[in-house]
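Undergrad: Have a look; sequence and predicted model below, questions after that.
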Amino acid sequence: MSDSNTTDFTNPSTLILLGIPGLEMVHLWISIPFCTMYTIAILGNFTILFIVKKEPSLHVPMYYFLCMLAISDLVLSTATVPKTLSIFWFNSREIDFSACFTQMYFLHGFSVMESGILVAMALDRYVAICDPLRHFTILTNPVVVKIGLAVVLRGSMLILPYPFLARRWPYCRTNIILHTNCEHMAVVKLACADIRVSSYYSLFVALSVTFLDIFFIVMSYTQILRVIFSLPTKEARLKTFETCSSHLCVILAFHIPRLFSFLTHRFGQNVPLHFHSLIANIYLLVPPMLNPIIYGVRTKQIRDRLLWLFTHKLT
């Protein structure tokens, strides 16, 4: 066999996803929690979409944004997890060169979209609490559609340079990616060229999206908390805050693993490779799994509708 994995090739037709480096012997065991979380994410997010579609009282901005979040979670997890499981179960490590860049685009594009959807949900909570009498006149269906389109366009356009820049580089060192998926920097680091343009642009996107979105969310909740603390009774304050609790939990579930993954990837040169890979996978698996659980448990309308469906089916 020729040493095609290391020398004498440029832009190979296939790339090799190694999986979780250093933990190859326990891939089968790791696949159990991965498969469990993915199954919960698929069932949970489809349940959210089904309940919102079937329940007319949920046809309001908050639940439209929740449906956008569910769709984003479904795409984000499905773009990566099935291939990861095929590596763990069948040792199917090869991925087509073009398919790798397609996965890269969906992975990062829908991550940016999800962050934007969380900002839109913070806007909804801000209007609902700070200007409740005009909530449905401000966030009309056409406005919700425009916000959704803006979120999709931002994610699509910001990430579009990722695969285009990555395809420019010659790949002549190795075709082995030390990861379970085609994460942007994991791929471009294989190039035998100066990849500073790709590196700086991905840093710009990560910082601008993360910190701008967190800034807008913090500004919204600063105003929300100001209104909450001005309410006359403790019961009223707790009841109003309860309407935001699910959204706050989802924000934390999304941004904490994301920031941790970003910081370890950029500044954790001494962090083991398997830890990098595990953190990156947690970021892709945990939020899609937790989001429908959080909203299902903490949102009375969804919880009641779900219980009604179960009892109706059993009787």
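TA: Looks like it arrived, so ask away. Residues are numbered from 1 along each chain as shown.

Undergrad: contacts and neighbour counts: CA atoms only from here.
TA: Will do.

Undergrad: Would you agree R125 is in contact with C244?
TA: Yes. Taking contacts as CA atoms under 8 Å, R125 lies within contact range of C244: 6.7 Å.

Undergrad: what are the ranges of the strands in the stretch 101-250 of the chain?
TA: In chain order, the stretch 101-250 of the chain shows strands spanning 176-177, with DSSP state E, counting those that start in this stretch as the criterion.

Undergrad: R125 and C244: which has the busier surroundings?
TA: When R125 and C244 are compared on other CA atoms under 10 Å, the one with more neighbours turns out to be R125, at 22 against 19.

Undergrad: any idea how far K146 is from the more buried one?
TA: R125 sits 17 Å away from K146, taking CA to CA, to the nearest Å as the criterion.

Undergrad: Could you do S202 as well?
TA: 26 Å.

Undergrad: Tell me which of the two has more neighbours.
TA: Neighbour comparison, S202 and K146: the larger count goes to S202, with 19 against 12 (by other CA under 10 Å).

Undergrad: wait, what's in contact with the more buried one?
TA: By CA atoms under 8 Å, 6 or more residues apart in numbering, the residues touching S202 are Y162.

Undergrad: Could you measure from it over to I32?
TA: Look at S202 and I32: by CA to CA, they are 32 Å apart.

Undergrad: Tell me how many other residues surround the closest residue to V205 other than its chain neighbours.
TA: Counting by CA to CA, 6 or more residues apart in numbering, L158 is the residue found nearest to V205 once chain neighbours are left out, at 7.1 Å. Using other CA under 10 Å, the number of residues around L158 comes to 16.

Undergrad: Verify the stated contact: L158 with F204.
TA: No. L158 is beyond contact range of F204, at 10.0 Å (criterion: CA under 8 Å).

Undergrad: structure B:
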Amino acid sequence: MQFIDQATINVRAGRGGDGIVAFRREKYVPAGGPAGGNGGKGGDVWLQADANLQTLLDFRYQREFKAGDGRRGGPNRCTGAGGEDRLITVPCGTEVRHADNGELLGDLTAAGDRLRVASGGRGGWGNAHYLSNRNRAPERCTEGVEGECLPLQLELKLLAEVGIIGLPNAGKSSLISVLSAARPRIAAYPFSTLVPNLGVVRRPSGDGTVFADIPGLIAGASQGAGLGHAFLRHIERTRLLLHLVDASAESVEQDHRVVLQELEAYGHGLAERPRLLVLSKCDLIDEEECRRRCDLLSAASGRAVLPIAAVTGQGLQALTASVWEALAEQR
């Protein structure tokens, strides 16, 4: 399945039904008496979060959505039927904005969350509505009102508690594949991961925590270079970041600095997000070099460094323990 996390659609609520002019035949009632009913209300357009959806792919093929129109009024003061509402399902974590001005209309984070994005038009008045002491036989009615019509920008932001970030080939996919049942594409070249991957990591208590493997950042990602800019939005909702630095890199300090600068440039508080610094792929260097690089990275960042090797399992128990502790401190 293709992973699509942005889409633009147009929604149109239903038009209200027209009122009508009608008279009934009744003794002692002038001109038979007004009996024209009001038109029905147009249908609304709703968005609803669905836990079974993981992508906005469906909106690549259908972009126009319209609710039903209200029916015209009937004789004997009968009100026309209301238009049928249109329900559009979206993945949990979908942010809804007005496509023209960027105004945030709603954020559907939990399954079942609903948002009315376009209201149906009011039905027109029938001539019975205009009956008064001064006008006993009105011959006036009004048309229904058009429903709201607007373009929407849908943006999916994955719901994960822990986001795994780092330069390409830092070992992010290998880590999530070892910690969870996720099976991302792993290869010995940059950008082998082209979409975010989600994996559920079990706590000692048995509860699951969702980890997100975010495609590699590069210098300039916050301005759109590489893949990072397209997927940085997916770590906006995370509570904790795992920043992986490749132990076999030429300069671990530089690699750390590049990612940190991109987080700062992107904004949205990502640079201030609680973060664990991890030196990955330690199985590619000897123990003494690993300690030296941990010290260099710690001095450059001012943080403790967790050395791991996903392939051999080195340090993974200490890493997950640190993750659970960091998450518990935020509760």
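TA: That came in fine, so what should we check first? Only a predicted model underlies this, so the values are computations on that prediction, with no experimental measurement involved.

Undergrad: Got a TM-score for the pair?
TA: The TM-score (TM-score structural alignment, normalised by the length of structure 1) is 0.23; 116 aligned residues with a CA RMSD of 6.3 Å.

Undergrad: one step back: now the residue nearest to V205 of structure 1: how far from M121 of structure 1?
TA: 21 Å.

Undergrad: what's the overlap in contacts for R125 and C244 of structure 1?
TA: Taking CA under 8 Å, 6+ apart as the contact rule, R125 of structure 1 and C244 touch no residue in common.

Undergrad: nearest residue to V250 of structure 1 other than its sequence neighbours?
TA: Distance criterion CA to CA, 6+ apart; nearest residue to V250 of structure 1, sequence neighbours excluded, is N291 at 5.8 Å.

Undergrad: Would you mark the buried spots in the helix or strand hosting the one you found?
TA: Assigned by DSSP states H and E, N291 of structure 1 belongs to helix 273-298. Neighbour-count burial for helix 273-298 of structure 1, with 16 or more other CA atoms under 10 Å as criterion, is recorded at 273-281, 283-296, 298.

Undergrad: Which secondary structure elements does it sit against?
TA: In this structure, helix 273-298 of structure 1 makes packing contacts with helix 27-54, helix 61-78, helix 234-267, helix 300-314, judged by 3 or more CA pairs under 8 Å, 6 or more residues apart in numbering; DSSP states H and E.

Undergrad: For H184 of structure 1, which of the ones you listed is the nearest?
TA: helix 234-267 (11.3 Å; CA to CA).

Undergrad: Can you list the buried residues in that closest one?
TA: In helix 234-267 of structure 1, residues buried by neighbour count (16+ other CA under 10 Å) are 237, 240-241, 243-244, 246-251, 253-255, 257-258, 261-262, 264-265.

Undergrad: again, but for stretch 304-315 of structure 1
TA: Neighbour-count burial for stretch 304-315 of structure 1, with 16+ other CA under 10 Å as criterion, is recorded at R305, L306.

Undergrad: can you tell me which residues contact the closest residue to F46 of structure 1 other than its chain neighbours?
TA: If the residues on either side of it in the chain are set aside, F46 of structure 1 comes closest to A70, at 7.5 Å by CA to CA, 6+ apart. When the contact criterion is CA under 8 Å, 6+ apart, the partners of A70 of structure 1 are N45, F46, I48, L49, P288, N291, P292.

Undergrad: With I88 of structure 2 instead?
TA: For I88 of structure 2, the contact set (CA under 8 Å, 6+ apart) comprises V45, W46, L47, Q48.

Undergrad: switch the cut-off to 6 Å
TA: With CA atoms under 6 Å, 6 or more residues apart in numbering as the criterion, the residues that contact I88 of structure 2 are L47.

Undergrad: In which helix or strand does it reside?
TA: With DSSP H and E as the test, I88 of structure 2 turns up in strand 86-91.

Undergrad: Check which residues of the helix or strand hosting C294 of structure 2 are buried.
TA: Remark: C294 of structure 2 resides in helix 287-301, with elements defined by DSSP H and E. For helix 287-301 of structure 2, the buried set under the neighbour-count rule, 16+ other CA under 10 Å, comprises C290, R293, C294, L296, L297, S298.

Undergrad: May I have the residues that are in contact with the nearest residue to the third one once chain neighbours are set aside?
TA: Counting by CA to CA, 6+ apart, V305 is the residue found nearest to C294 of structure 2 once chain neighbours are left out, at 6.0 Å. By CA under 6 Å, 6+ apart, V305 of structure 2 lies in contact with L277, V278, S298.

Undergrad: So which of those residues is the closest to K172 of structure 2?
TA: Using CA to CA, V278 is the member of these that lies nearest K172 of structure 2, at 10.5 Å.
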